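Colleague: show me how the following folds:
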Amino acid sequence: MSTDATDTDQAPPGPPPGAPESDAPDLALVGIGMAAVVGVVLWAWIGDDSFDDVSSSSLTWVLDNFGWLFVVAADVFLVLCLVIAFSRFGRIRLGKDDAEPEFGNLAWIAMMFSAGMGIGLMFYGVGEPLTHFLTPPPASGARPETPDAARTAMEYSFFHWTLTPWAIYGIAGLALAYAGFRKGRGNRLSAAFVPLLGARRAAGWPGRVIDLLAVFATVFGTATSLGLGALQVAEGLDITADIDATRTSELVIIAALSAAFVVSAFSGLHRGIKWLSTLNIVLAAALMVFVFLLGPTVYVLDTIPASVGGYLDNLLPMASRTGAFSDHEWLGAWTIFYWAWWLSWAPFVGTFISRISHGRTIREFLIGVLLVPSGATVIWFCVMGGTALRFQSTGEADLAGAVENGAEASLFAMLDALPIGTVTSYVAMVLVMTYFITSADSASLVMGSLTSRGALHPPSWLVVMWGVLMAAVAAVLLVVGGLNSLQTATILVALPFVAVMLVLCWALLRELREDPGAGPARHQALHGLRDVVRTMVGDAVSERSARHHRLRRAAQTRRDTDGEL
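Modeller: Sure thing, here's the model as predicted:
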């Protein structure tokens, strides 16, 4: 997935109170982080056989022993988001109690929408539904290329791309926004662990280790996205311009787009990147509307409610499925890979959505994060993926051959079945390339911030170095093993970060419980209710006693009057 931290006509909120003023890098953290990433790159490049053997065996071990952990953790994040949003904690404001939202609702929603569009949706928007339609998930029991397979394909696409990933981002973003805007601790992930570590340890090496794990996760998660982008651009050039999609062409694409990123970072053209991001949204929306109007429009409209209903109905079975009774290999290639990918993007996307949400209540924040990008993703998959399913099932186009060549080819095969397919294919390639540049730019800024003590404006040289390293990781992993290597590296690096995210939930809940902005706890509310009942009962008893006393006095007065007469 690709998220652009500059997708807005306004600058993001300024630094929260207490944020570090210096943008000097943490040289120890930079040195260790870069040395480790360079070591992995060199090992994969020079000793590709040993790297492949170790990574393959490690992946098998992780899936056999910790696949359940990814599944359970993803469920925890989704449930926790809903519990926090609709509990008393939802009243807490991300800022001071009287803080107002930094952005209006329309601008905030627009930025949320932009966060949901990226390389991932371009790569998998057609490829995933079509792949599941032709080869349904083993646990579904659906037969290939049947209506049941089409329904299952859309349900699993929603499962992998809507509520659960945005719950992962929501927890990370909430923790960062709460620590930064509510507590004024700065812009590092480690700042959210102060309730457990204490301020001194969070600023010391324990906190640095947390930030370092966040950097590793972001490097390999972003490298996966960049690798997918290179694969898709190379496939598009092969289809539209007869330029063979080889490893050499993929490496040239990565080098050219990385050079564009370096120029933008050194020249300070973040406003230009912002306009690129806006252009991305416009082009993506235009491409989707084009497919919707010239494709099977009625079928797409039918698909939206049917697929959403099926997804919600089967969410619990899909969310609780592990390798115990289903195919380990399929889970590793799809669900667990996705959960690892979203976890690796959590520091990046979390930083973005936290920065634009100053002044919101927690309830507004979580509901917006869960529903707005998920809604946009549902529409994208129904239009792009639904069109491909319709074409394949009716025989209007044969897309099965494209899927055999990889998910990256399916988008162009679907566009080729519509009018002016060459033009729309070039538009799709431009979209992927600009997403590549803006993703590298934004992710590098986040890593620069994490390794500069939370500085909002890290040095340009540091940002560029992280960007170049990300591109190098993407290039080397593509050369070593293509998409499989990208997926393997993402899962392996995300494993320790699962533990970080689960502990983050604990730290966040511990701090929210003590926040006076949440109002009284339930037991306090029950005590208050009991006091109210006591008061009401006491008042009723007192009123009854007073009334009885008045009646007795009135009767006595009448008796005295009768005696006198």
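Colleague: could you use CA atoms for every contact and neighbour count after this?
Modeller: Will do.
Colleague: from residue 446, how far off is residue 354?
Modeller: 12 Å (Cα to Cα, to the nearest Å).
Colleague: which one of these two has more residues nearby?
Modeller: Counted by other Cα atoms under 10 Å, residue 354 and residue 446 do not tie: residue 446 has more neighbours, with 31 against 26.
Colleague: tell me the contacts of that one?
Modeller: By Cα atoms under 8 Å, 6 or more residues apart in numbering, the contact set of residue 446 is 347, 348, 351.
Colleague: just those residues: which are in helices?
Modeller: In this view, those that belong to helices under DSSP state H are 347, 348, 351.
Colleague: who wins for neighbours among the residues you listed?
Modeller: When neighbours are counted by other Cα under 10 Å, residue 348 leads those with 32 neighbours.
Colleague: contact partners for that residue?
Modeller: 218, 442, 443, 446.
Colleague: hmm, 7 Å instead?
Modeller: Residue 348 sits next to 218, 443, 446 when contact means Cα atoms under 7 Å, 6 or more residues apart in numbering.
Colleague: please give the structure of this sequence too, so both can be compared:
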Amino acid sequence: MKKNTVEKPIFYAAIIVALIVVIPMILNPDGANSLMNTAFGKLVNNFGWAYLWFAVISLILLMYIAFSNYGNIRLGEPGEKPQHSTFSWIAMLLCAGIGSSLLYWSSIEWAYYFMSPPYGAEPFSLAAVDWATSYGLFHWGVSAWAMYTLPTIPIAYVYWVRKNPSMKLSTACSGVIGEERAKGWLGKAIDIFFIFGLMGGCGTSIGLGTPMITAGLNTLFGIPKSFTVDLIIIICWCLVIGLSLYRGLEKGLKQLSTLNLKMAIFVLLFVLFVGPTFFILNTMSDGLGHMFQNFAKMSFWTDSVGGSGFPQGWTVFYWAWWIVVAPFMGIWVAKISKGRTLKELILAEIIWGSVGCWLSYSVLGNYALYLEINNIVPITGIIANQSTYDAICAMLLSLPMGKVILFMFISTMFIFLSTTMDSAAFTTALVASKDLEFGEDPVKWYRVFWGFLLAALPIALLFSGGALRALQTSSAVASPPIILIFIVMTISFFIWVREDGALEKYSGNTRVDKGEFNEE
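Modeller: Presented below is the predicted three-dimensional model:
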């Protein structure tokens, strides 16, 4: 390892940009919130259609790549075996991509649609139930995971097939913008955009995860909700994240992700089989059927005449959020996918990612709905009068061994956030490094440093009130340039495949010498 692998321009510029944005938010959180909400409102009201179309086009394009000759391209040499077992690979993919946000939203998102349904449905009606059980599946389904998968393809190709040791977004754009611009100010700007967006993503995870765990500890042990408790939780997070990053990909992130997935599966199976099993399964079938039946409608709806704001406040915001976080997933999944074909990669991300989210939404969300409509636990009333976190605690406590399951739930959430922050720090360290050899990881101290930094800025905002929300919204405002970056990356991928003769090499029709992939 070379002594100095820090990419100083990216390193310092990312920190400076973050501070320029974050400090005013800390000093004036209300003003920052108002400004960001206004900016985002104008963005989604005028260009919401573009986000909706981008999601659909991404899904169609990826299906074309998967089921055409492009899908035969293997990340590595022809016949190369996968680096990780399928279970470990999927575990690392899921745990990085969904995090603690999935457990939170799958438990509670249905309630918002039940209370304020789309398409003019009556609140708390049977029509509201249909939308409540299907819209969350849509927002965490194939369209969302397609946007996660799209940047993975060019990053994985340029790294594993072209053997370029850089996993930066700027490198994945070089097929269009050229090597010189990719290494110059334009490339630096692309990579800084990625890091800033990721800070907002980490802020969301911390902003949802910390209050949920605090509420769980308060319910279980009577520990009061306070700044001190939040701080202790975050310190514990940082210690776990730092240890995992120090141990590396194999001994740290892989083991933590595998443990996390097993815990999540246990919680879901317990709720499914101890709770109202047949209601959950029947309602899951209803929700999936309603989603697929209305998929096109939900994918393109802007409500331009009705002006309800529902698609802008939910679908477009979700799509902007997936887009902002997607570059991190692209780098992470590319890094762990050696030996996989593009078809395997695309189908695993889109199918297994969606299925994992659908199971969580169907089990936790439908169980909570059962409690609501049967007047067992007034979930919507608790949300209105207390908080969403208290509603989730009440839902889990209604189960047999409820306190044990609540403890398992917040423990799984704790580890989910750890794996998300781990992989985020790992990929950020890759982007902010230089002169790495092919297959080489960033130095340990640098990975740990980014883990603490990605946590530190959202933590500062969390304790300053509404400023964290402003950071989340501001990073979503950064999504339009990232869409343009994705388009450039995708065009670069097709250019490289044609230049390299990769379709012939990986179909076995024509022998291509290894050295040809490095020729200009």
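Colleague: quick check: TM-score for this pair?
Modeller: Once superposed, chain against chain, the TM-score is 0.88 (TM-score structural alignment, normalised by the length of the second structure); 499 aligned residues with a Cα RMSD of 2.7 Å.
Colleague: circling back to that earlier point, conserved subset of the contacts of residue 446 of the first structure in the second structure?
Modeller: Contacts conserved in the second structure for the contacts of residue 446 of the first structure, counting by both residues aligned by TM-score structural alignment, their matches' Cα atoms under 8 Å: 348, 351.
Colleague: any chance of the contacts of residue 446 of the first structure in TSV, plus distance to residue 536 of the first structure?
Modeller: Listed next are those as TSV, based on distance: Cα to Cα, whole Å:
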residue	distance to residue 536 of the first structure
347	52
348	54
351	50
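Colleague: out of the contacts of residue 446 of the first structure, who's nearest residue 181 of the first structure?
Modeller: Each of the contacts of residue 446 of the first structure was scored against residue 181 of the first structure by Cα to Cα, and residue 351 proved nearest at 12.1 Å.
Colleague: quick one: what's aligned to the closest one in the second structure?
Modeller: The equivalent of residue 351 of the first structure in the second structure is residue 331 (alignment by TM-score structural alignment).
Colleague: give me the number of residues near the residue opposite residue 40 of the second structure in the first structure once aligned?
Modeller: In the first structure, residue 40 of the second structure lines up with residue 59, judged by TM-score structural alignment. For residue 59 of the first structure, the count of nearby residues is 19 (other Cα under 10 Å).
Colleague: find me the equivalent region of stretch 204-212 of the first structure in the second structure.
Modeller: So stretch 204-212 of the first structure is aligned with residues 184-192, judged by TM-score structural alignment.
Colleague: buried ones in the matching stretch?
Modeller: Buried residues in stretch 184-192 of the second structure, counting neighbours by 16 or more other Cα atoms under 10 Å, are found at 187, 188, 189, 190, 191, 192.
Colleague: show me the two of those residues that sit farthest apart.
Modeller: 187 and 192 (8.7 Å).
Colleague: who are the packing partners of the lengthiest helix in the first structure?
Modeller: Identified as the longest helix of the first structure according to DSSP H is helix 522-564. Using 3 or more Cα pairs under 7 Å, 6 or more residues apart in numbering; DSSP states H and E as the contact criterion, no secondary-structure element is in contact with helix 522-564 of the first structure.
Colleague: ok now that helix, how far from the chain's centre?
Modeller: Centroid displacement of helix 522-564 of the first structure relative to its chain, using Cα atoms, centre = their mean, to the nearest Å, is 61 Å.
Colleague: try stretch 68-88 of the second structure
Modeller: Centroid separation for stretch 68-88 of the second structure versus its chain: 23 Å, with Cα atoms, centre = their mean.
Colleague: which residues in the first structure does stretch 135-152 of the second structure align to?
Modeller: The aligned range for stretch 135-152 of the second structure is 156-173, by TM-score structural alignment.
Colleague: run through who's touching that stretch.
Modeller: Contacts for stretch 156-173 of the first structure (Cα under 7 Å, 6+ apart): 74, 77-78, 81, 128-129, 311, 335, 338, 342-343, 346-347, 349-351, 353-354, 366, 369-370, 374, 377-378.
Colleague: dump the residue contacts of residue 512 of the first structure.
Modeller: By Cα under 7 Å, 6+ apart, residue 512 of the first structure lies in contact with residue 89.
Colleague: check which helix or strand covers it.
Modeller: For residue 512 of the first structure, the host element (DSSP states H and E) is helix 483-513.
Colleague: in that helix, what's buried?
Modeller: Neighbour counts over helix 483-513 of the first structure (16+ other Cα under 10 Å) mark 483, 485-495, 497-498, 500-501, 504-505, 507-509, 511-512 as buried.
Colleague: mean per-residue distance, it versus the second structure.
Modeller: When the second structure is superposed, helix 483-513 of the first structure averages 2.8 Å from its matched positions, counting by mean Cα distance after the TM-score superposition for the first structure.
Colleague: just give me how far that helix sits from the chain centre.
Modeller: Distance, stretch centre to chain centre, for helix 483-513 of the first structure: 12 Å (Cα atoms, centre = their mean).
Colleague: any idea how far residue 512 of the first structure is from residue 506 of the first structure?
Modeller: Between residue 506 of the first structure and residue 512 of the first structure the computed distance is 10 Å (Cα to Cα).
Colleague: oh, that last question was meant for residue 168 of the first structure, not what I typed.
Modeller: Per Cα to Cα, residue 168 of the first structure is found 18 Å from residue 512 of the first structure.
Colleague: residue 98 of the first structure too?
Modeller: For residue 98 of the first structure, the distance to residue 512 of the first structure equals 18 Å [Cα to Cα].
Colleague: residue closest to the middle of the second structure?
Modeller: The second structure has residue 97 as the residue nearest its centroid, 4.0 Å off, counting by Cα atoms, centre = their mean.
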